[in-house]
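Peer 1: Quick one: sequence and predicted model below, then my questions.
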Amino acid sequence: MMNRRTLLAALAAASGTAALPARAQAGTRIVFGYTAVTDFASVFVAAEEGYFKKRGLDVELKFIPLNSTIPAALQSDSLQIGGPTPSVFLQAVDGGMDLVLVAGGGLTSKTMTGFGLVARAGSGIKAPQDCIGRKIGVPGLGAFLHVTFRAYLKDQGVDYRKVNFVEAAFPQHADLLRGGSVDAVVSADPFMSRITDSGAGYVASYYSTFLPEGKQTIVHAAKREWVQKNPEAARAFREAVQESGAFMQQAKNDARVRASIGKYIKLPPEVLAKVQISPPGPVVSEKQMAYWVELMKEQEMLKTPIDVTKLVAK
């Protein structure tokens, strides 16, 4: 596992941004789609610290309620770059969309307890086996939390096909639990903390600690056609989030990082102060994507062979 100092050095070396930052054609406009999770922190920081602007990029950050809708928004040109989870991205590619990865967002870490299975108060759900026959909300069918939770259930000897998963956006989780529409949700902070603080539910499992270290939780994708037409903009975007990642790794910048997150996902100060921030992973590797391909094959989610060497924009 990389410690903070090693990761900081790697990010700084990878970016090379201080001396000769890549510059796009003046005023290149990018609408970037994000969801309400801290895995997008490097993009939020890049916007607030001016890393996009100094590279000639005019980046508008657009909130998208459901992660699973981001590929369609890219395809329709409503977004130029968006942050699907790796599984949502791969399903889109599997379905015929010609998308490539420009950069990455957050990474998995066994120290992260910022997401998990949150059960409704009084539901009696305590163990993985208790999920059988229950209705569980996930913020996007086929998205990161859905796929990884099914992998966790399988690892614990539970047939996830016996669990009724329903799609529910993060902001709906608390109300669905209170109303009894679902027995549990696979949720993430700040929504998870709000649910537990209100008494509407409790954390039945911080299953995130089951996941391997250093795998992408969010990837920044674009249409291959857009990247081919705008190679300087794509490179400039990637270098901006690399510089942002290095900034995030310096403890002295923690307050500014949290302020950037709070601006875009509207966190109250008391929640913002406690929320865990995913480690930044601005550069996506073929090896990281191969992990997700194999995981999705195990869950029979892919119908065609996926060539990981064609997924990452150079």
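Peer 2: Yep, it's here.
Peer 1: switch to C-alpha atoms for all contacts and neighbour counts from now on
Peer 2: Noted.
Peer 1: what about the residue most central in space within the chain, distance to Asn67?
Peer 2: In the chain, the C-alpha nearest the mean C-alpha coordinate belongs to Ile218, at 3.1 Å (C-alpha atoms, centre = their mean). If you measure Ile218 against Asn67 using C-alpha to C-alpha, to the nearest Å, the figure is 10 Å.
Peer 1: what sits in contact with each of the two?
Peer 2: Common contact partners of Ile218 and Asn67 (C-alpha atoms under 8 Å, 6 or more residues apart in numbering): Gly83, Pro84, Thr85.
Peer 1: contacting residues for the residue nearest to the centre of the chain?
Peer 2: Here Ile218 is in contact with Asp39, Phe40, Gly83, Pro84, Thr85, Pro86, Gly104, Gly105, Gly106, Leu107 (C-alpha under 8 Å, 6+ apart).
Peer 1: of all these, which comes closest to Asp189?
Peer 2: Asp39 (10.7 Å; C-alpha to C-alpha).
Peer 1: so the closest one sits right up against Ile277, yeah?
Peer 2: Yes: applying C-alpha atoms under 8 Å, one finds Asp39 in contact with Ile277, separated by 7.1 Å.
Peer 1: who has more neighbours, the two?
Peer 2: Asp39 (28 against 22; other C-alpha atoms under 10 Å).
Peer 1: On the three-state scheme, that one is what?
Peer 2: Per DSSP: H, G, I helix; E, B strand; the rest coil, the local secondary structure of Asp39 is helix.
Peer 1: show me the residues around it that make contact.
Peer 2: With C-alpha under 8 Å, 6+ apart, Asp39 has these contacts: Gly105, Gly106, Leu107, Thr217, Ile218, Ile277, Ser278, Pro279, Pro280.
Peer 1: Quickly check those residues for the two that are furthest apart.
Peer 2: Ile218 and Ile277 (13.0 Å).
Peer 1: Tell me where the chain has strands.
Peer 2: Per DSSP state E, the chain has strands spanning 28-34, 57-63, 81-82, 99-104, 115-120, 135-138, 164-167, 184-188, 201-205, 219-223. These are given in chain order.
Peer 1: Use this one as the comparison:
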Amino acid sequence: MSLVKKALFVGLSLCFSATSATASAQDTTKLAIGMSGWTGFAPLTLAQKAGFFKKHGLDVDIKFLPVKDRLLAYASGSLQCVATTIDSFIAWNANNVPVTQIFMLDASHGADGIAVRNDVNDIKELKGKTIAVETAGASPYFLLSYMMHKNGIKMSEIKTNTLSPQAAAQAFNAGQVDVAMSYEPYLSTVRENSTGGKILATTVEYPAIIDFVGCNPTWLKENPKAGHALVAAYSDALDMIKNNPKQAYTIMGAEVKQSAEQFEKSASFLTWKTKEDSRAYFKNDIIPFMKEATDILIDTKVIRKAPADLNALFDATYVN
């Protein structure tokens, strides 16, 4: 090959490569997801670290934020999607911050709970006590409200000390508070430190913590493939947990400074949900639960009125 022909060939090759790279970049959808270090959200971290988001054409930035900051970031447009509980999605929509739930992440079966000193044996004994719990609007506060509601106790009949789930568990273990609401992986530190305290009740008895990924409805309309790509990447993460659990738990545990063994133990208190689980929940369960949750949110003054249409708070097409 002559030098001229060779130069022309190389130039065309470089041009083709640049065009391909540009096309690939154009096919990639950028988004930011807000979440916490809650064990139930960890497959999203796994999807990022293992390259599943990238595989499905997503460039995802995961931001770890407390629920209040998550709301502010989402409302300002800094986040396109969030991972949180159904009750939070209800509250956001009720306060004119539209967000659409598109797939189920997990359901807690003991991963959220209330820690007390050993002399407390019934939730009714908590009337008049001070409870360390995250701010109103966060999932621990809702679970506490749900527990009180089921036991005929008004939130006005207890006192609250605002602490994050991690700080609440640490304060309880240090003997600084006598009652604390927390969740995994932090609740396991209470389980492991049984001296002077115990877990009085969890989501085994009070199944009120169900998590979804929700996204901005306008963003979803502008990026019609992105919702399906999120579900696909999350499904790949669940497959990795099933087929290569050691590596998956190592990756997910590292994000919250836990060993694979510690993280696997904390994960045993919840169930990650498949696309089929989401489909069934959307069909049968989400509306009844949202109605009950809405009543509690109104009663505890987290919201003033119910969202106009509960059916508008979710879109099942992304799992169908």
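Peer 2: Ah, there it is. For clarity, every value in this text was computed on a predicted model and none was experimentally measured.
Peer 1: what TM-score do we get after superposing?
Peer 2: TM-score of the superposed chains, computed with TM-score structural alignment, normalised by the length of structure 1, equals 0.79; 282 aligned residues with a C-alpha RMSD of 2.7 Å.
Peer 1: roughly how far apart are the residue lying closest to Ala42 of structure 2 once chain neighbours are set aside and Ala267 of structure 2?
Peer 2: Excluding the flanking residues, the one nearest Ala42 of structure 2 by C-alpha to C-alpha, 6 or more residues apart in numbering is Met252, at 5.8 Å. Plainly put, Met252 of structure 2 is 10 Å away from Ala267 of structure 2 if you go by C-alpha to C-alpha.
Peer 1: more neighbours, those two?
Peer 2: Applying other C-alpha under 10 Å to Met252 of structure 2 and Ala267 shows that Met252 carries more neighbours, namely 26 against 22.
Peer 1: closest one to Gln299 of structure 1 among the strands of structure 1?
Peer 2: Nearest of the strands of structure 1 (C-alpha to C-alpha): strand 164-167, 14.3 Å.
Peer 1: Looking at structure 1, which helix is longest?
Peer 2: If you go by DSSP state H, structure 1 has its longest helix at helix 231-248.
Peer 1: Ser88 of structure 2: neighbour count?
Peer 2: If we define neighbours as other C-alpha under 10 Å, then Ser88 of structure 2 has 23 of them.
Peer 1: whoops, I mixed them up, Asn244 of structure 2
Peer 2: 11.
Peer 1: can you pull the contacts of it?
Peer 2: Asn244 of structure 2 neighbours (C-alpha under 8 Å, 6+ apart): none.
Peer 1: Now which residue in structure 1 aligns to it?
Peer 2: Superposed on structure 1 with TM-score structural alignment, Asn244 of structure 2 falls opposite Asn253.
Peer 1: how near is that match to Val283 of structure 1?
Peer 2: For Asn253 of structure 1 relative to Val283 of structure 1 (C-alpha to C-alpha), the value is 21 Å.
Peer 1: ok, now which ones touch Asn124 of structure 2?
Peer 2: If you look again at residue 124 of structure 2, you'll see it is Lys, not Asn. Taking C-alpha under 8 Å, 6+ apart, one finds Asn151, Ile153 in contact with Lys124 of structure 2.
Peer 1: rerun that using 10 Å as the cut-off
Peer 2: Met147, Met148, Asn151, Gly152, Ile153 (C-alpha atoms under 10 Å, 6 or more residues apart in numbering).
Peer 1: Could you do Val283 of structure 1 as well?
Peer 2: Val283 of structure 1 neighbours (C-alpha under 10 Å, 6+ apart): 11, 14-15, 101-105, 216, 219-220, 238-239, 241-242, 245, 312.
Peer 1: Just the buried ones from the residues you listed?
Peer 2: 11, 15, 101-105, 216, 219-220, 238-239, 241-242, 245, 312 (16 or more other C-alpha atoms under 10 Å).
Peer 1: tell me which of the residues you listed is nearest to Phe32 of structure 1?
Peer 2: Using C-alpha to C-alpha, the buried ones among the contacts of Val283 of structure 1 come closest to Phe32 of structure 1 at His220, 8.9 Å.
Peer 1: residue in structure 2 matching the closest one?
Peer 2: Aligned partner of His220 of structure 1 by TM-score structural alignment: Val213.
Peer 1: so its match touches Ile86, yeah?
Peer 2: Yes: Val213 of structure 2 lies in contact with Ile86 (C-alpha atoms under 10 Å); the separation is 9.4 Å.
Peer 1: who touches both of these two?
Peer 2: Gln101, Met104.
Peer 1: what do Asp39 and Ile277 of structure 1 both touch?
Peer 2: Gly106, Leu107, Ile261.
Peer 1: Verify the contact between the last one and Thr35 for me.
Peer 2: No: because the distance of 11.5 Å does not satisfy C-alpha under 10 Å, Ile261 of structure 1 is recorded as not touching Thr35.
Peer 1: Tell me the gap between stretch 47-59 of structure 2 and the middle of its chain.
Peer 2: A distance of 18 Å separates the centroid of the chain from that of stretch 47-59 of structure 2, by C-alpha atoms, centre = their mean, to the nearest Å.
Peer 1: So which residues make contact with that stretch?
Peer 2: With C-alpha under 10 Å, 6+ apart, stretch 47-59 of structure 2 has contacts from 24-32, 42-46, 60-62, 225-226, 228-238, 240, 248, 251-252.
Peer 1: Now with 6 Å, please.
Peer 2: Thr28, Thr29, Lys30, Ala229, Ala233, Ala237 (C-alpha atoms under 6 Å, 6 or more residues apart in numbering).
Peer 1: I'd like the distance between the fifth one and Asn93 of structure 2.
Peer 2: To tie it back to what came earlier, the one meant is Ala233 of structure 2. 26 Å.
Peer 1: and these two? which has more neighbours close in?
Peer 2: Ala233 (25 against 20).
Peer 1: what residue of structure 1 takes the place of the more buried one?
Peer 2: Per TM-score structural alignment, Ala233 of structure 2 is aligned with Ala240.
Peer 1: For the closest residue to that match other than its chain neighbours, give its distance to Gln228 of structure 1.
Peer 2: Nearest non-adjacent residue to Ala240 of structure 1, counting by C-alpha to C-alpha, 6+ apart: Tyr51, 5.2 Å away. From Tyr51 of structure 1 across to Gln228 of structure 1, the span is 22 Å (C-alpha to C-alpha).
Peer 1: do Thr28 of structure 1 as well
Peer 2: Taken as C-alpha to C-alpha, the span from Thr28 of structure 1 to Gln228 of structure 1 is 14 Å.
Peer 1: circling back to that earlier point, please identify the most buried of the strands of structure 1.
Peer 2: Ranked by mean neighbour count, those are led by strand 81-82 with a mean of 32 (mean count of other C-alpha atoms under 10 Å).
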